[in-house]
Structure formats: C-alpha cells, structure tokens
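Peer 1: Any chance you could fold what I've pasted below:
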Amino acid sequence: MDGMPLTLVVTGLLTGIGLIAAVGAQNAYLLRQGLRRQHVGALVLLCAASDVVLIGLAVLGVGAAVQEWPAFLDVARWGGGLFVIGYGLHVGWRALRPGEALVAGAGGRQISLRRALTTMAALTWLNPHLYLDIIVLGSIANTHGPEGRWWYYAGLVAASILWFSALGFGSRGLAPLLSRPRSWQVLDGLIAVVMLAIGVGLLLGG
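Peer 2: This next block holds a predicted model:
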C-alpha cells in the first residue's frame, strides 16, 4: 500500500472515531449491556454491520436520496425521539428501584437476544443524526475520487469495528467499580438523563 491509500484510510479512521465516539443512546445501551456481559458480541456486530451497510450506501450516493426526501428525517426524528424518551423513562424508573439493581459482570436479570437486538436496532436506525452523518461521510468520501473513496470507506469501517468492540468488550474492565447496587443506580440515572436529553432534543428538532 503506497502513501496515498494509507493516508485516506487513516483519515477515514480518525473521522469515523470522532463521529461514532460521541455520547449517544446507541453507545449508552452498548455500554450497559457490555457491563452486564449479555449478548455483547451480537450487539457489537449489529452496530458495526449497520455502519458498514449505511456508510457503504452513502459512498455509492444513496445519501442523496435522503436529501431528496426531507420527510424521512422528520419520521426518523419523531419515531426516534419518542422511543429514546420511552427508554430513558424506563431506565430512570429502574434507577429509582433498588430491587432492580444489576450485578456487574455475568449475572443479573437476563434479557433475550431478540429483545436486546430489537432495542439496539431501534436506537441505531431511528436516529436521524445517523443519517445526517452518513450524508456528510458519503459526500466527503466521494471527494477522493472513484478509487480513493473506498480507501476512505475502509477507514470508516475500521473505526466502527474498533470503537464498538472496545466499548462492548472493554466495558467489563469497569465491573469492579460497579459491584455495588448504588453504583448501578447512579449509572442508570446518568443513562436516563442522556436518553431523555437526546429524545427531547430530537423532538425539538435538535
């Protein structure tokens, strides 16, 4: 690999990390499931695969279709906002009930794989900010030409895989800090605040 492709891959990697690492509903949910060590691999795969598909479509120019149909973002904004607020209220209610506290690590109340994947899919695909980011990334990628755009895309995909893997599998290192029920209540309280803020921001058009 000569200098130019490597530069494009690194640029895509850094850009991808900068966008994906922002605190959001998707990352908060993955963090929590990572701490519980429940369905982590499947959730990481879903998050990374979603980025691979959506960014790939954007590089191919499908992002322009979203721009041509502004109503799509409104549907995603309202649907995503209401879902995230509902989930935030659920987590907040759980934080107020000590009996619902979880065990850090393997254990605690299990949820089904189907439920975990459905929740993550909704948090991912009903986020209008995701589609706005995809449009931007697709536009940037295509400025590098027919071949260069795919090297840039490779960097974006690498960023997605690295970030979600680190967040999902690396979160277990925080387990010792969350060995007490009170710690879980604090974490759930913070996640609830983040979810509610994101949801309200979406409904207000933020």
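
Peer 1: okay, CA-based contacts and neighbour counts for the rest of this
Peer 2: Noted.

Peer 1: any idea how far the spatially most central residue of the chain lies from A116?
Peer 2: Residue closest to the mean C-alpha point of the chain, counted by Cα atoms, centre = their mean, is Q26 at 3.3 Å. As judged by Cα to Cα, to the nearest Å, Q26 and A116 stand 12 Å apart.

Peer 1: Helices along this protein, start to end?
Peer 2: Assigned by DSSP state H, the helices in the chain fall at 3-20, 25-36, 40-59, 63-68, 71-95, 113-125, 128-142, 145-170, 181-203.

Peer 1: Could you also give me the structure for this next sequence, so I can compare it with the first?
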Amino acid sequence: MTSPLLVGFLASSALIAAIGAQNAFVLRQGIRGEHVVPVVLLCMGADMLLITAGIAGVGALVSAHPSVMSVARFGGAAFLIGYGLLAARRALRPAVLTPSDAAPARLGAVLLTAAALTFLNPHVYLDTVVLLGALANQQGGGRWLFGIGAMTASAVWFVTLGFGARRLAGVFATPRTWRILDGVIAATMVVLGVSLALT
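Peer 2: Here you go, the predicted model:
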C-alpha cells in the first residue's frame, strides 16, 4: 500500500505545477529578486491553511453552498482580467528602466497582490480545499499524513519557483525580454479571467 504521505505529495505536485496567475506572479518576483521570501512564505502559508481546511471538512461545506463559489468566481475573474490589463500596459509601454533597475515595489502592495491572486481564485479552493480535502479523507486515519505530504509539495514548489527564477535574471536583463514576459503574463491572466467568468 502506498504511503498517504507520498500520495499527498504527488497529488499536490500535480495540481500546483499548472501555469496560473499565482505561479506567474511568484516567477516574476523571483526574476526581479524582489520580496521573494515574503511572497514564497505567503503562498506556502495559504496552501497550508487551505489544505488543512479541506482535510477538516470545509470542502464539503463549500460544495454544499455553490453561491459562495459563484461570488468568488466573478470576483476572481474581474481581478485576473484587471491584473492582465496592467501587465499588458507594461508590455506595450515599458518604463525607461528595466524592472530589475527600477525602484522596488512596496512590500505591502506585493503581498496584497499575492494574496489576491491566491484567495480570489476559485480554482485554488477547488484544488486545495475540495479536491485535496476529498483525497485526504479517502486515506482514513492517514489523512493528516496525506496533508503533510501535500503541504511539503507546496513548500518545495514555491521555494524552487521563487528562488530558482533568479537564475533567469540574466536572460531578463533587457527591456525586450520583460515586455515578452509581461505579454505572456497578460495573455495568461486575461484568458484565465475570461474562462473563469464563463465556466
């Protein structure tokens, strides 16, 4: 029989590695080398909180009240589209300096954006609270071991993404590459936002 710890690690890894708004933001902060530790800690903490909630049974409660998910869906869609439009503006009208040379954004603003990209995305709740919660509760007495495995996968992912992105800093030394990245982020955010609103 496979250990619930390993099952949790693999299930969480499969869900978290998908390209999404939160991952794109962590990648951008990592490349800039700006407030990486607080952003990584916030994302890890959010996952731990949501996974714990799912194992504790909140997933069943959310499933029983679909109106909560509808509100989160439209709010999240609006935020993603708005963030995508900001990224598109950066891509079309870049600053004179490259982002790595520009004055750093305030920590509060960066953490607020990271929190919004995390908690305003209904897919985060579906993945962590509902899906991982259901999988964990299938493990019976091993559900908390499953949760530890899932949280470990989250920690490994965000640490690797946030600090590994710094290795790409040389590639992003010119405004052109930042315009390309912002264009990709803009397209990703808008597509995610529109698809979220239409589902």
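
Peer 1: Which residue of structure 2 is paired with the residue nearest to the centre of structure 1 in the alignment?
Peer 2: Matched to structure 2 by TM-score structural alignment, Q26 of structure 1 sits across from Q22.

Peer 1: Hmm, that match is touching A114, no?
Peer 2: Yes - look at Q22 of structure 2 against A114 with Cα atoms under 8 Å: they come within range, at 6.8 Å.

Peer 1: neighbours around V10 of structure 1, how many?
Peer 2: V10 of structure 1 has 19 neighbours, counted by other Cα atoms under 10 Å.

Peer 1: so how far is Y152 of structure 1 from it?
Peer 2: Distance, V10 of structure 1 to Y152 of structure 1, by Cα to Cα: 8 Å.

Peer 1: returning to that earlier point: mind listing what the closest residue in space to the match of Q26 of structure 1 that isn't next to it in sequence touches?
Peer 2: With Cα to Cα, 6 or more residues apart in numbering as the criterion, Q22 of structure 2 has its nearest non-adjacent residue at 5.5 Å, and that residue is L117. Applying Cα atoms under 8 Å, 6 or more residues apart in numbering, we find L117 of structure 2 in contact with 21-22, 76, 79-80.

Peer 1: Quick check: the aligned residue for L117 of structure 2 in structure 1?
Peer 2: Under the alignment by TM-score structural alignment, L117 of structure 2 pairs with L123 in structure 1.

Peer 1: Tell me how many other residues surround G18 of structure 1.
Peer 2: Applying other Cα under 10 Å, we find 11 residues neighbouring G18 of structure 1.

Peer 1: My error: substitute A102 of structure 2 in the last question.
Peer 2: By other Cα under 10 Å, 11 other residues sit near A102 of structure 2.

Peer 1: how near is it to P175 of structure 2?
Peer 2: Look at A102 of structure 2 and P175 of structure 2: by Cα to Cα, they are 11 Å apart.

Peer 1: cool, and L86 of structure 2?
Peer 2: 16 Å.

Peer 1: Repeat that for D182 of structure 2.
Peer 2: D182 of structure 2 sits 10 Å away from P175 of structure 2, going by Cα to Cα.

Peer 1: These two: which is more packed in?
Peer 2: Shown here are D182 of structure 2 and P175; by other Cα under 10 Å, D182 has more neighbours (24 against 17).

Peer 1: The corresponding residue of structure 1 for the more buried one - nearest residue in space that isn't next to it in sequence?
Peer 2: In structure 1, the residue matched to D182 of structure 2 (TM-score structural alignment) is D188. Setting aside the residues directly before and after it, D188 of structure 1 is nearest to A95 in space (Cα to Cα, 6+ apart), at 5.4 Å.

Peer 1: count of neighbours near that neighbour?
Peer 2: 24.

Peer 1: who are the neighbours in contact with it?
Peer 2: When contacts are counted by Cα under 8 Å, 6+ apart, A95 of structure 1 touches 101, 184-186, 188-189.

Peer 1: Map it onto structure 2.
Peer 2: Matched by TM-score structural alignment, A95 of structure 1 corresponds to A91 in structure 2.

Peer 1: Tell me the spacing between its match and I51 of structure 2.
Peer 2: Noted for A91 of structure 2: a distance of 35 Å to I51 of structure 2, by Cα to Cα.

Peer 1: T2 of structure 2 now?
Peer 2: Counting by Cα to Cα - T2 of structure 2 and I51 of structure 2 are separated by 20 Å.

Peer 1: more crowded one of these two?
Peer 2: With neighbours defined as other Cα under 10 Å, T2 of structure 2 and I51 compare such that I51 has more, 29 against 6.

Peer 1: so the more buried one sits right up against L135, yeah?
Peer 2: No - with contact defined as Cα under 8 Å, I51 of structure 2 does not reach L135; the gap is 10.8 Å.

Peer 1: Might you report the residue contacts of the aligned residue in structure 1 for L80 of structure 2?
Peer 2: For L80 of structure 2, the aligned residue in structure 1 is V84 (criterion: TM-score structural alignment). Shown in contact with V84 of structure 1 (Cα under 8 Å, 6+ apart): 25, 123, 195-196, 198-199.

Peer 1: Closest one of those to S50 of structure 1?
Peer 2: For the contacts of V84 of structure 1, the closest approach to S50 of structure 1 (Cα to Cα) belongs to L123, at 11.5 Å.

Peer 1: Could you report the distance from Y83 of structure 2 to W144 of structure 2?
Peer 2: For Y83 of structure 2, the distance to W144 of structure 2 - Cα to Cα - is 36 Å.
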